[in-house]
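J.: whatever this is, show me its structure:
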Amino acid sequence: MQEGSVSFSGPTASLLTGLDMSHIRLCPAIAFNQIVGGRYKLHILCVLNRGPHRYGEIGRSLLKGGLGKPITPRILSRELKELEQRGLVDRKAYPVVPRKVEYSLTDRGRALLPILGEIIRWGATGAHEQILGIT
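T.: Model (predicted):
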């Protein structure tokens, strides 16, 4: 087992889905949080849902809906690198001057879109703003 991972020793069937979980070592909810957790990863995936974007476009897009706080270049680079390492985002560098790099979703990243859609549907109710005390 990897350092920092959590063992899953729950029921053999998920109470939420009814699926057999006996072969799973790490709780899927904990794994999901480890994979896309952080302040900006889910938002980056939502931005890339609209198609390939350049680094600066992603940074500007994160201002909208993020309470207006700009992401620092260091953090944006780190988040994109982690998403790329996990196989959710593809980075394509073009051999031109000035340098041009585009980021896009991989098949694995696109597989998360239905989950993001459900999160956004839940958010459309305003429940998240009530929970966080944002009015």
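
J.: please count neighbours and contacts with C-alpha atoms only from this point.
T.: Will do.

J.: once you drop chain neighbours, what's closest to the spatially most central residue of the chain?
T.: The centroid of the chain falls nearest to Leu42 when counting by Cα atoms, centre = their mean (3.1 Å). Excluding its sequence neighbours, the residue lying closest to Leu42 (Cα to Cα, 6 or more residues apart in numbering) is Val36, at 6.2 Å.

J.: I'd like the structure of this one too, to check against the first:
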Amino acid sequence: MEAAISLIDGKWKCVILWHLFSEGTLRFNEIRKRVPSITQRMLTNQLRELEQDGIIHREVYPQVPPKVEYCLTDLGQSLEKILFALKQWGDAHIDQFGKLTLVDGHPNP
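T.: Alright, predicted model coming up:
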């Protein structure tokens, strides 16, 4: 359980992965537009971690200006059912919890 959760742990990884599942290959700025409240630095860090864990693939094209695309690996694709189940659960309980904020790292409705 801990190994699986550590791969998608954090505020942004599931959101980033959801956009890659929904839309396929995306460039950095395309992801940033879809997740406007994430900082550039945080997005870079989250993408690096997902790449290091083998969840996404980063393709760099040798051109000017640089072109970098992100897509899911087979391992990343295998998380689709898990993330879909989390989304369904969240959608079913949104009225109960609404938008949660974190206080000292814990949910605070």
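
J.: related to what we said a few turns ago, how much space separates whichever residue in structure 2 pairs up with the residue nearest to Leu42 of structure 1 from Leu102 of structure 2?
T.: Alignment note (TM-score structural alignment): Val36 of structure 1 maps to Ile8 of structure 2. Ile8 of structure 2 sits 17 Å away from Leu102 of structure 2, going by Cα to Cα, to the nearest Å.

J.: the aligned partner of Leu48 of structure 1 in structure 2: which element?
T.: With TM-score structural alignment as the criterion, Leu48 of structure 1 lines up with Leu20 in structure 2. Counting by DSSP states H and E, the element that carries Leu20 of structure 2 is helix 13-23.

J.: what's that helix packed up against?
T.: helix 28-34, helix 40-52, strand 67-72, helix 80-97 (3 or more Cα pairs under 8 Å, 6 or more residues apart in numbering; DSSP states H and E).

J.: what number of residues are in the vicinity of Val36 of structure 1?
T.: The number of residues packed near Val36 of structure 1 is 20, by other Cα atoms under 10 Å.

J.: same deal with Val96 of structure 1?
T.: Count around Val96 of structure 1 with other Cα under 10 Å applied: 8.

J.: what's the match for it in structure 2?
T.: Per TM-score structural alignment, Val96 of structure 1 is aligned with Gln63.
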